[in-house]
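**Student:** Pasting the sequence and the predicted model now:
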Amino acid sequence: MTAQEPVPMTAAEVAALPAVVDLMTAARALRIGRTSAYALARNGDFPCPVLRAGTGWRVPTAGLLRVLGLEPPTT
């Protein structure tokens, strides 16, 4: 059995994300697999800032947008 790869996100989908997303949504935007994403987050090597929230991980979208070379929206 082979692992199913996550479907990449379009720039429009990334731009429409809320202020904070879960680790797997950020990984999908960056085209990183599940196992690698969690390993990178645990080791402090995820490409953008991550926050530990209880037993899960959250990623501020502004940092994700910067890594992807997209401008965060201004208010």
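**Tutor:** Received it, and whenever you're ready, just let me know what you need.
**Student:** When you work out contacts or count neighbours from here on, use the C-alpha atoms and nothing else.
**Tutor:** OK.
**Student:** Leaving out sequence neighbours, find the closest residue to Asp22.
**Tutor:** Distance criterion C-alpha to C-alpha, 6 or more residues apart in numbering; nearest residue to Asp22, sequence neighbours excluded, is Arg58 at 4.6 Å.
**Student:** Structure two is appended below for comparative analysis:
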Amino acid sequence: MRTPLTLAEIEQLPAAVDLITAARAFNLGRTLAYTLAREGRFPVPVHRHGRTYRVHTVDILRALHPDQPATPHHPAPATR
């Protein structure tokens, strides 16, 4: 298993990442990540595009640090 991602590393990720990168943020292995995604139980929403799973980085940041404001790299969504 790879080393989990740090908060600083997560903040530098692009807007969306593959499932394995997202899993590293939660310290999950590949097999468990795919199982959770398939069952709809991954810690954050997973978006399926064909045979590929993608995860929004801002969702990872919110899940890991819900009390923190969004970073400049990942601004908070607009409110209505």
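**Tutor:** Sure thing, it's come through. Treat the numbers as computed from the prediction; the structure is a model and nothing was measured.
**Student:** Need the TM-score between these chains.
**Tutor:** Overlay of the two chains. TM-score (TM-score structural alignment, normalised by the length of the first structure): 0.87; 71 aligned residues with a C-alpha RMSD of 1.3 Å.
**Student:** if I line the two up, what does the residue nearest to Asp22 of the first structure land on in the second structure?
**Tutor:** Superposed on the second structure with TM-score structural alignment, Arg58 of the first structure falls opposite Arg54.
**Student:** what about its match, neighbour count?
**Tutor:** By other C-alpha atoms under 10 Å, 18 other residues sit near Arg54 of the second structure.
**Student:** where do the strands sit along the first structure?
**Tutor:** For the first structure, the strands defined by DSSP state E cover 20-22, 51-53, 56-60.
**Student:** Let me know whether the match of Arg58 of the first structure touches Pro14 as I believe.
**Tutor:** No. If you go by C-alpha atoms under 8 Å, Arg54 of the second structure and Pro14 don't touch, sitting 11.3 Å apart.
**Student:** now the match of Arg58 of the first structure: how far from Pro4 of the second structure?
**Tutor:** When distance is defined by C-alpha to C-alpha, to the nearest Å, Arg54 of the second structure is 18 Å away from Pro4 of the second structure.
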